[in-house]
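1. sequence-free structure coming up:
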């Protein structure tokens, strides 16, 4: 079919019985632009850039007028490239003004006819088609469109390295969340659970699968396999999903969550679902709410926007309990020894679940044995690996590291401060485990790498460093609110299939802050552990180096500051814990903040004592927290540690 014929059909669908600009107040400049279809290529090129700028500035009426002119001219000239790009701009602007009935046929044509050679553009078109269909309540067709979008996104991410996959998923994850909304709107909450599980931790899952067979394909979990995981690990799985408007038309929309989906999978196979309206609770920013809760736990003053949630409770920990736990309290086990595994999302990875307090003043750790994981699939893989490691690593000694001769951070002129309490901690734990610790000069990277691969237990008592880009926060957003965007500077990137390296600059400056809204800047693998420097090693065991190891460890404990933090992405937290899991560790115990020396030592010694008694890692951590709480009651002293991976 010729472009002119296609144009005629689309005009009929798009215009109906009225002129294009009838519902739009066109400016004289726009009216003038609409009078001439006889444009040369250079003029069409100029107008396409003008349309991009109008879209970015929110001048959707102007963009429609501009793109319509290019569209008509390109059709007359049989210019496929300009025609398709003008149609894409028209479809975006029409969807942005929420004219769904007119947007749908354009996105259908783009998805099924014009952009089929480019997976990322096809996926984008199907995703926007799904958005328009969702808002017209055509949920069944929206479900189909979003499944098609996801299938194309999977092709885009295939064969990319780990960090590129995470970066691409940051750009694509809105499609998975929108599909969850479509399924929930149809009452298909269990199908939505499968999508929610599939949409997290995928890059890590692929790394874990390829440890066993580099040619293996990552399988998608079925609903029955999710049930099976809860049953075989005898745990109640709580999976949180955060969804917002999920608009990604221009590519820079914020999409703050306004709903919280919670699925509870019980060991007997029953699945419960709860939906919490964040707006009704006056939670405009869940990240700020989590930030306030954490600062309350560590007795730190909070800066930034106020949080005035209309939830019961006098403290943030009480209100966070009401948000995350109270809606599902009736679905959780009553026995304190029964395990609950949380699978958070986004800022919820930073929540100190153990310190959340109910209306009676009871902490969550007093009611349940807690663990966490990036996804159900990671739980399954960690458990399978744990069974293998238990059978093969019994003849090797644990690796216990404490208080190295501290290295110097490059930006500073003095070494990190020594940690004598960490040395004492390492000595006691090594004695409990029947081994000798590596301390001070012996705690070098060279020495550690000699035994780390075979060690069944690895314990680091040292400094943990979170070396994120200083221009970005932990979510990858610019720390400067009024910083110009890349589009303000004339750089237009459509997210979905693009990654930008750390060597890229805009106007001579690093590009990352300017491109933070597009989420195209390659995610960094943040974090490092301080070790003794040598002539051949700088004294920092980085997350990148850890991820390249092949570990047989059943347990890794990072008794250091902020080792549970990192870059928070839609694929999970990218940092030290993830690197150890990617390297093969079955269980990783990390901290969400820095805690004082004395309670850390007490908690860690108690943890290993309890672990020796019954072998249940999650239960041992709970008992250690409660024992430490008796002596040091404030949550900052005992609630920082969290267990990820296999709990047994």
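-> Now that the structure is in, tell me what you want to look at. Just so it is clear, the structure is predicted and the values come from calculations on it, not from any experiment.

2. contacts and neighbour counts: CA atoms only from here.
-> Fine.

3. can you tell me which residue is nearest the centre of the chain?
-> For the chain, residue 570 is the residue whose C-alpha lies nearest the centre (C-alpha atoms, centre = their mean; 2.2 Å).

4. Identify the residue nearest that residue in space, chain neighbours excluded?
-> Taking C-alpha to C-alpha, 6 or more residues apart in numbering as the measure, residue 570 lies nearest to residue 170, with 5.7 Å between them; neighbours along the chain are not counted.

5. Run a quick check on the one you found versus residue 571, I expect a contact.
-> Yes. A contact is recorded between residue 170 and residue 571 when judged using C-alpha atoms under 8 Å, the distance being 7.5 Å.

6. quick revisit: so where does the residue nearest to residue 570 fall, helix or strand?
-> helix 162-185 (DSSP states H and E).

7. isn't residue 609 right up against residue 433?
-> No. Judged on C-alpha under 8 Å, residue 609 makes no contact with residue 433 at a distance of 9.4 Å.

8. on that earlier part again, the helix holding residue 170: what's the following helix or strand?
-> Beyond helix 162-185 in the direction of the C-terminus, DSSP H and E gives the next helix or strand as helix 189-198.

9. List the buried residues of that following helix.
-> Residues of helix 189-198 classed as buried: 189, 190, 192, 193, 194, 195, 196, 197, 198 (neighbour count, 16 or more other C-alpha atoms under 10 Å).

10. quick one, what contacts the second one?
-> So that's residue 190. When contacts are counted by C-alpha atoms under 8 Å, 6 or more residues apart in numbering, residue 190 touches 223, 271.

11. this is the other structure I want to compare:
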């Protein structure tokens, strides 16, 4: 990498510092002054300039992607992972030294160029993916369709802050007394109401267990209160929007926006618009937010591992709903569907059949599990044992397999949509959804996926099977985009004539993640 490129990086760092200072200034404003910014601001005014600077700082504070990208690439480096980790540390030290007055800029740039060349050899494309230049308000607005909006949220201990953009509006507000300390218990109460009291994916159901049995009433008061706090300041702008993209971190990211209730109408938000997660604003630059559907797209569905007699899987419980989910897809769409279930649900079979899902749907219906603790924890999707393969649950050669982020990174995925129909595939089992994109979901993007559906919570096994049928049916309609099809499938569950699936625990856990393109994605698309 040339010295000229490094100069550009140092300029970006300087801009980030100024943006963070601007945000600090904005947080120091009196509450009334900050709260008054929830109307569209006029360009070429001091208020608009301050909002733009705080917006840039918000993007930097939200971004958790660089750390996840580094984790993924270090894992993929295998035997040379320590070497890559050392190079990245040396790069960080040199970048920090560059700001010292006694540092020689030419020497620093030359050393950085050598280190970054070595990093590029070990992890091609990593440095390009780490560039996280904030997008200007105008650039973000230009990427939004007339019926789309973008919401950004930043949480602080005492207060939170929100920015709203659409094609011709920039607004921002201070969410007074809604910092992480106050928000967490309220959000936890709402999330507990969504966690299934019926059989979750893999749990053994009680005899004759019904979808509504022992189900607590949904806390509408909490759902309405959160709607007022988070969406109320922008209600007029949201009225004609059908797709809202969320870019956030912390507790707010774990809120089921689709299950919030508009106090004015008494309707769930999903009945009026779809909320999609946007982990990287690069997706807007790539124009990958409105993939079209409406054709006989191919389907590759894998899951429900084991043969029903595997002692290694006994403690996990059955996946009856997942098995029914896969079998139903095979019956309904036999000419365009490959099903890999039971003993056939292996890593090798997935790799051999992956080309079938090119331009179509890749669906996993299985357990998501975490092994290890702390930084060494790895989340994976459970698959069946390989004949003579290397086991990675029990460390032997015959046990069930975990499809780990490292495994996924070695695949070449060219599917339009990847669905992870398993529990907690956004943050990983046992983790808070506000911890941002797990290495499992990120690995699919790094392998070439452009759009995904993940889960924020444990999912009910039986209703997940019904939902997937609705999803594929809606994706097949030529008049709908992918996100619109996802919304339609959730509404179908909500309004199912049987009334069995109207509780948000059945439809709210499924969340679209839009167009997180990477350099690897572009390479796969070209191939």
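-> Arrived safely, thanks for sending. Quick caveat: nothing in here was measured; it's all calculated off a predicted structure.

12. Can you give me the neighbour number for the residue mapped onto residue 353 of the first structure from the second structure?
-> Structural correspondence for residue 353 of the first structure with respect to the second structure (TM-score structural alignment): residue 257. Neighbourhood size, residue 257 of the second structure [other C-alpha atoms under 10 Å]: 24.

13. Pretty sure residue 257 of the second structure sits against residue 275.
-> Yes. With contact defined as C-alpha under 8 Å, residue 257 of the second structure and residue 275 form a contacting pair (6.6 Å).

14. Distance-wise, check residue 514 of the second structure relative to residue 402 of the second structure.
-> In this view, residue 514 of the second structure and residue 402 of the second structure are 25 Å apart by C-alpha to C-alpha, to the nearest Å.

15. Which one of these two is surrounded by more residues?
-> In terms of neighbours (other C-alpha under 10 Å), residue 514 is the more surrounded of residue 514 of the second structure and residue 402; the figures are 28 against 25.

16. excluding its backbone neighbours, what's nearest the more buried one?
-> Here the nearest residue to residue 514 of the second structure in space, its sequence neighbours aside, is residue 451; by C-alpha to C-alpha, 6+ apart that works out to 4.9 Å.

17. The first structure: which residue goes with the one you found?
-> For residue 451 of the second structure, the aligned residue in the first structure is residue 587 (criterion: TM-score structural alignment).

18. ditto for residue 170 of the second structure
-> Across the alignment, which pairs residues by TM-score structural alignment, residue 170 of the second structure is matched by residue 271 of the first structure.

19. these two touch, right, that match and residue 265?
-> Yes. In this structure residue 271 of the first structure lies within contact range of residue 265 using C-alpha under 8 Å: 4.6 Å.

20. one step back: isn't the match of residue 451 of the second structure up against residue 618?
-> No. Checked against C-alpha under 8 Å, the pair residue 587 of the first structure and residue 618 is beyond contact range at 9.6 Å.

21. corresponding residues in the first structure for the one helix or strand residue 92 of the second structure maps to?
-> In this structure, residue 92 of the second structure is located in helix 81-97 according to DSSP H and E. The counterpart of helix 81-97 of the second structure in the first structure, counting by TM-score structural alignment, does not exist; no residue aligns.

22. Give the other helices and strands that that helix contacts.
-> helix 65-76, helix 105-122 (3 or more C-alpha pairs under 8 Å, 6 or more residues apart in numbering; DSSP states H and E).

23. closest one to residue 505 of the second structure among those?
-> Using C-alpha to C-alpha as the criterion, the shortest distance between residue 505 of the second structure and those is 28.5 Å, found for helix 65-76.

24. And the closest one, what's buried?
-> Taking 16+ other C-alpha under 10 Å as the neighbour-count basis, helix 65-76 of the second structure is seen to contain the buried residues 65, 68, 69, 70, 71, 72, 73, 74, 75, 76.

25. One more: stretch 123-130 of the second structure?
-> By neighbour count with 16+ other C-alpha under 10 Å, stretch 123-130 of the second structure contains the buried residues 123, 126, 127, 129.

26. In TSV: those, plus distance to residue 141 of the second structure and secondary structure.
-> As requested, those are arranged in TSV below (distance: C-alpha to C-alpha, whole Å; DSSP: H, G, I helix; E, B strand; the rest coil):
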residue	distance to residue 141 of the second structure	secondary structure
123	33	coil
126	28	helix
127	27	helix
129	23	helix
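
27. now, which of these sits nearest residue 503 of the second structure?
-> Relative to residue 503 of the second structure, the closest of those is residue 129; by C-alpha to C-alpha it sits at 39.6 Å.

28. roughly how far apart are that closest one and residue 526 of the second structure?
-> In this structure, residue 129 of the second structure and residue 526 of the second structure are 18 Å apart, going by C-alpha to C-alpha.

29. Kindly report the same for residue 242 of the second structure.
-> Between residue 242 of the second structure and residue 526 of the second structure the computed distance is 31 Å (C-alpha to C-alpha).

30. Which one of those two is surrounded by more residues?
-> Each of residue 242 of the second structure and residue 526 had its neighbours counted (other C-alpha under 10 Å), and the higher figure belongs to residue 242 (19 against 8).

31. which residues touch the more buried one?
-> So residue 242 of the second structure contacts 147, 148, 272, 273, 274 (C-alpha under 8 Å, 6+ apart).

32. Columns neighbour count on top of those, output as JSON lines?
-> Listed next are those as JSON lines, based on neighbours: other C-alpha atoms under 10 Å:
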{"residue": "147", "neighbour count": "15"}
{"residue": "148", "neighbour count": "20"}
{"residue": "272", "neighbour count": "17"}
{"residue": "273", "neighbour count": "22"}
{"residue": "274", "neighbour count": "24"}
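
33. Out of the residues you listed, list just those in strands.
-> 148, 274 (DSSP state E).

34. now, which of the contacts of residue 242 of the second structure sits nearest residue 378 of the second structure?
-> Distance to residue 378 of the second structure across the contacts of residue 242 of the second structure (C-alpha to C-alpha) is lowest for residue 274, with 30.7 Å.

35. Touching, that closest one and residue 485? I think so.
-> No. Contact criterion C-alpha under 8 Å: residue 274 of the second structure and residue 485 do not qualify, at 9.7 Å.

36. and residue 642 of the first structure, that one's in a strand?
-> Yes. When DSSP: H, G, I helix; E, B strand; the rest coil is applied, residue 642 of the first structure is found to be in a strand.
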